[in-house]
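Engineer: sequence plus the predicted model coming up.
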Amino acid sequence: MNNMDNPTNLTTFKTAFDVKQWIKAQAKSLGFADCGFLSVHHPLFAQQLEQLQRWLDKGFEGQLKFMHNNHHLRAHPEQLVEGAKTILSVRMDYLTQTPTPRAITDDDFPNQGIIARYARGRDYHKTMRGRLKQLALQIEAMLPQWRHLDLGSDAAFVFRPFSDSAPIFERPIADAAGLGWTGKHTLLLNKQAGSFFVLGELFISLELPDDKPVEAHCGSCSACIDICPTQAIVAPYKLNAAACISYLTIEHKGSIDIKYRRAIGNRVFGCDDCQLICPWNRYAKVTTVDDFAPRHHLDCSSLLDLWQWTEADFMSNTEGSPLRRTGYVSFLRNIAIGLGNAVPDEKVIHKLESKLAIYGDMLDEHIRWAIKEQRSKLYSM
């Protein structure tokens, strides 16, 4: 038996490093692929706030107005959770099937409605926070075994889990904590696992030493920049979110600019192109977490099948799903764009016409655009 498996042996935990190793082992047993540590007082927070302000000054946030709020909490995460001293950064793989790297893209299936791979199963946020809470409770149960160490744990143990649910510099924290490096597409990359994973944080009141960041390995590669359908990656490490298909199909409300519609193709919720092309994703891992398994055939549904969902179907099929975020009418808007970009077919035009003058001017605008695109392609055949 490994001594780290025996929590009653005080000699096992001689340093804070031993405690960290035990926590990392527990994190992996809960389904997290990796775990890193960072102080709430790390200098990166002030640096990131300056970068965020420059990004906002360019108007890259689009309708994400919340990015202008709570800057004091982003810069001072210790104020987010009173008593917190260390942030545990974790990542969780979400692929259920390893994609064919740098070859088959989502454009190869023009009549299929493409849902970003992280969103095909249950909403990961609850799963992430639930497992982080389990990890926190396991840590709390071990505190008596660590009293001989100076971890600042004399007061009552404080913890709070997060997953995209607070003003936190999530990706920079994971970067600084050694979970990977920031790629040119602004997503985190890991040398052994690519980028198909989600991130979460656990704030705790123990004082544990920081992990070290890893070296970046993008080199001269620009594949993610070159393939972006809307050219949203305006330069290495600079993303214009307002032009990103993930933003446009999920966060953006109202009409989508005509200049982006053909580029959106058949993507109805999110976009994985910059990840699919990345050479590091040849090492992407398949998840061990059942919640990411696709539901309601969201990994292989045709655009017409999705178009025929009623609002009741949408509410039923997206219960506990990230797709709820976009709302039914915006979901139809995205599918209408996809149908406009699909292989021309009179049946598609007929189905598009069936939803005119029902859900308002915004959707009608996109339906009429799609019909025009379909007819243009039919007439040119």
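Structural biologist: Nice, thanks for sending it over.
Engineer: make it CA atoms for all contacts and neighbour counts henceforth
Structural biologist: Will do.
Engineer: how many neighbours does residue 379 have?
Structural biologist: By other CA atoms under 10 Å, the residues close to residue 379 number 8.
Engineer: what's near enough to touch it?
Structural biologist: Residue 379 makes contact with no residue under the criterion CA atoms under 8 Å, 6 or more residues apart in numbering.
Engineer: let's see 10 Å
Structural biologist: By CA atoms under 10 Å, 6 or more residues apart in numbering, the contact set of residue 379 is residue 344.
Engineer: distance check, it against residue 369.
Structural biologist: With the distance defined as CA to CA, to the nearest Å, residue 379 ends up 15 Å from residue 369.
Engineer: for residue 265, same thing?
Structural biologist: Distance of residue 265 to residue 369, computed by CA to CA: 13 Å.
Engineer: compare those two and say which is more crowded by neighbours.
Structural biologist: Neighbour totals were compared for residue 265 and residue 369, and residue 265 leads with 25 against 18 (other CA under 10 Å).
Engineer: okay, one more to line up with it:
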Amino acid sequence: MPISTSDAEIDLDKLRAELFRRAKEAGFDDAGIARADARGDLPARLDGWLAQGRHGDMGWMAETAARRAAPATLWPDARSIVMLAMNYGPDEDPLALLERRDRAAISVYARNRDYHDLVKKRLKDVARWLAETSGAEVKVFVDTAPVMEKPFAEAAGLGWQGKHTNLVSRNLGSWFFLGSIFTTLDFAPDARHDDRCGECRRCLDICPTKAFPAPYELDARRCISYLTIEHKGHIALEFRNPMGNRIYGCDDCLAVCPWNKFAQSAREAAFVSRDDLRAPLLAELAGLDDAGFRARFSGSPVKRIGRDRFVRNVLIAIGNSEIPALAGIVWPLLDDASPLVRAMALWALGELGAGGELRARAAAALRAETDEGVCDEWRRLTG
């Protein structure tokens, strides 16, 4: 299937085979191609999801909706989208950590280097080769750009969007990052993958906060990943106990998928869990100031939520720990500069049995407090 360029005639079938070989050499574990116009259903689907408010306070999703759902709007010259997957599979069951009440559970993908930087660098290497070889134009995108990667990866044959809305692969299970190369080359597309979830609903049933209104639907406002990472305010009372010790993200719906029988541990060293992030002590994390937080999570995606939101999450985990001895670490945080921290320190102490002592301080604390969210916590304690 040759095409003409200003330099030479290119056999797209041979180019495609070499492209996939180069991608494997660059560290990608799977590859497929979709047409840029393959998912004409996406604008209506995204608009419906946004109209229901299920994006929560992720305002950027609404702001970029037109470009996100239609690649032609993002780049009109694009003809093909090369979708690439990179495995980050864990070497242990992430669900086991949820039983260790004195420890923090950080989502598997965030236990080492920020994947955006590494995946984008590898994508650029592959895309540069493609452009130099073919003379075609290319653009690369990884997650942060307004591209609906999961539907296009499904269209490219990499897997299917499961009932939890994440992509599932027969080759990689649930544990892989996605990146895309948009190009002006008109490659033949791969066949779209069939849905192989069948009657299984393990991912739906395990969700601690019931974030799935129905199969294949996600209400991000109830998702622990959203609450711990994207949500900037106080976390609603109804979600705190279900969060358990999950302080950054949640892997439950991924971890229970039966297709993980084909998953393998990450072969990229940057995605292997750092020892200090596998099961860190809640007591250590709660005491981090801004400088300590930045040092501890240097190079990690955790760093982007900032110290205040992070400690907010840690305090919820401490409140769920049922370890009264941890209260000693929490008391000083009642005077923290951040209202997010003050509020959850108050809640955690109440959960750990310090309600009587707190009620004795409530009147003075309410007179001095300026944040309504913290005031709500004091009022809840005093009835």
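Structural biologist: Yep, that arrived. In this text the structure is predicted, and so the values were computed from the model without any measurement.
Engineer: pull up the overlap in contacts between residue 265 and residue 369 of structure 1.
Structural biologist: Counting by CA under 10 Å, 6+ apart, the residues touching both residue 265 of structure 1 and residue 369 are 337, 339-340.
Engineer: mind putting these into JSON lines with secondary structure?
Structural biologist: Listed next are those as JSON lines, based on DSSP: H, G, I helix; E, B strand; the rest coil:
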{"residue": "337", "secondary structure": "helix"}
{"residue": "339", "secondary structure": "helix"}
{"residue": "340", "secondary structure": "helix"}
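Engineer: between these, which has the most around it?
Structural biologist: That'd be residue 339 among those, by other CA under 10 Å, with 32 neighbours.
Engineer: wait, it touches residue 346, no?
Structural biologist: No: Residue 339 of structure 1 is beyond contact range of residue 346, at 11.4 Å (criterion: CA atoms under 10 Å).
Engineer: which SSE is residue 317 of structure 2 in?
Structural biologist: helix 306-319 (DSSP states H and E).
Engineer: in structure 1, what residues pair with whatever helix or strand comes next after that helix?
Structural biologist: Going down the chain from helix 306-319 of structure 2, the next helix or strand is helix 327-330, by DSSP H and E. Using TM-score structural alignment, the residues of structure 1 aligned to helix 327-330 of structure 2 are 349-352.
Engineer: the helix holding residue 317 of structure 2 vs structure 1, average offset?
Structural biologist: After superposition onto structure 1, helix 306-319 of structure 2 lies on average 0.3 Å away from the residues it aligns with, using mean CA distance after the TM-score superposition for structure 1.
Engineer: how about the helices of the stretch 151-300 of structure 2, start to end?
Structural biologist: All helices of the stretch 151-300 of structure 2, identified by DSSP state H, counting those that start in this stretch, fall at 202-206, 224-225, 237-243, 252-255, 275-278, 282-286, 290-296.
Engineer: all strands of structure 2, in order?
Structural biologist: Using DSSP state E, the strands of structure 2 run over 2-4, 9-11, 30-35, 80-87, 105-106, 138-141, 160-161, 167-168, 176-183, 246-248.
Engineer: whereabouts in structure 1 does the last one align?
Structural biologist: Yep, that's strand 246-248 of structure 2 we're talking about. Mapped onto structure 1 using TM-score structural alignment, strand 246-248 of structure 2 covers residues 267-269.
Engineer: what of the fourth one?
Structural biologist: Residue correspondence for strand 80-87 of structure 2 in structure 1, counting by TM-score structural alignment: residues 86-93.
Engineer: tell me roughly how far the matching stretch lies from structure 2 on average.
Structural biologist: By mean CA distance after the TM-score superposition for structure 1, the fitted stretch 86-93 of structure 1 averages 0.8 Å away from its aligned residues in structure 2.
Engineer: tell me who's in contact with the counterpart of residue 121 of structure 2 in structure 1.
Structural biologist: Here residue 121 of structure 2 is matched to residue 130 in structure 1, going by TM-score structural alignment. Under the criterion of CA under 10 Å, 6+ apart, the neighbours of residue 130 of structure 1 are 124, 136, 161-163.
Engineer: tell me the one of those residues nearest residue 193 of structure 1?
Structural biologist: residue 124 (18.4 Å; CA to CA).
Engineer: distance of the closest one relative to residue 230 of structure 1?
Structural biologist: From residue 124 of structure 1 to residue 230 of structure 1 the distance is 27 Å (CA to CA).
Engineer: these two: who's more crowded?
Structural biologist: residue 124 (22 against 18).
Engineer: next up, the contacts around the more buried one.
Structural biologist: Contacts of residue 124 of structure 1 (CA under 10 Å, 6+ apart): 92, 94, 118, 130, 163, 198-199, 289, 291-292, 320-322.
Engineer: in JSON lines, list those residues along with distance to residue 271 of structure 1.
Structural biologist: Output for the contacts of residue 124 of structure 1, formatted as JSON lines (distance: CA to CA, whole Å):
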{"residue": "92", "distance to residue 271 of structure 1": "19"}
{"residue": "94", "distance to residue 271 of structure 1": "15"}
{"residue": "118", "distance to residue 271 of structure 1": "10"}
{"residue": "130", "distance to residue 271 of structure 1": "27"}
{"residue": "163", "distance to residue 271 of structure 1": "20"}
{"residue": "198", "distance to residue 271 of structure 1": "15"}
{"residue": "199", "distance to residue 271 of structure 1": "18"}
{"residue": "289", "distance to residue 271 of structure 1": "22"}
{"residue": "291", "distance to residue 271 of structure 1": "20"}
{"residue": "292", "distance to residue 271 of structure 1": "17"}
{"residue": "320", "distance to residue 271 of structure 1": "20"}
{"residue": "321", "distance to residue 271 of structure 1": "17"}
{"residue": "322", "distance to residue 271 of structure 1": "14"}
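Engineer: what range in structure 1 does stretch 148-167 of structure 2 sit on?
Structural biologist: Using TM-score structural alignment, stretch 148-167 of structure 2 lines up with residues 169-188 of structure 1.
Engineer: next, the distance between the ends of that stretch.
Structural biologist: 12 Å.
Engineer: ok, stretch 220-227 of structure 2 next?
Structural biologist: Stretch 220-227 of structure 2 end-to-end distance (CA to CA) = 8 Å.
Engineer: cool, stretch 337-350 of structure 1 as well?
Structural biologist: Span of stretch 337-350 of structure 1 from end to end, CA to CA: 15 Å.
Engineer: about what we covered before: now the match of strand 246-248 of structure 2 on structure 2. Mean distance?
Structural biologist: Stretch 267-269 of structure 1 sits 0.4 Å off on average (mean CA distance after the TM-score superposition for structure 1).
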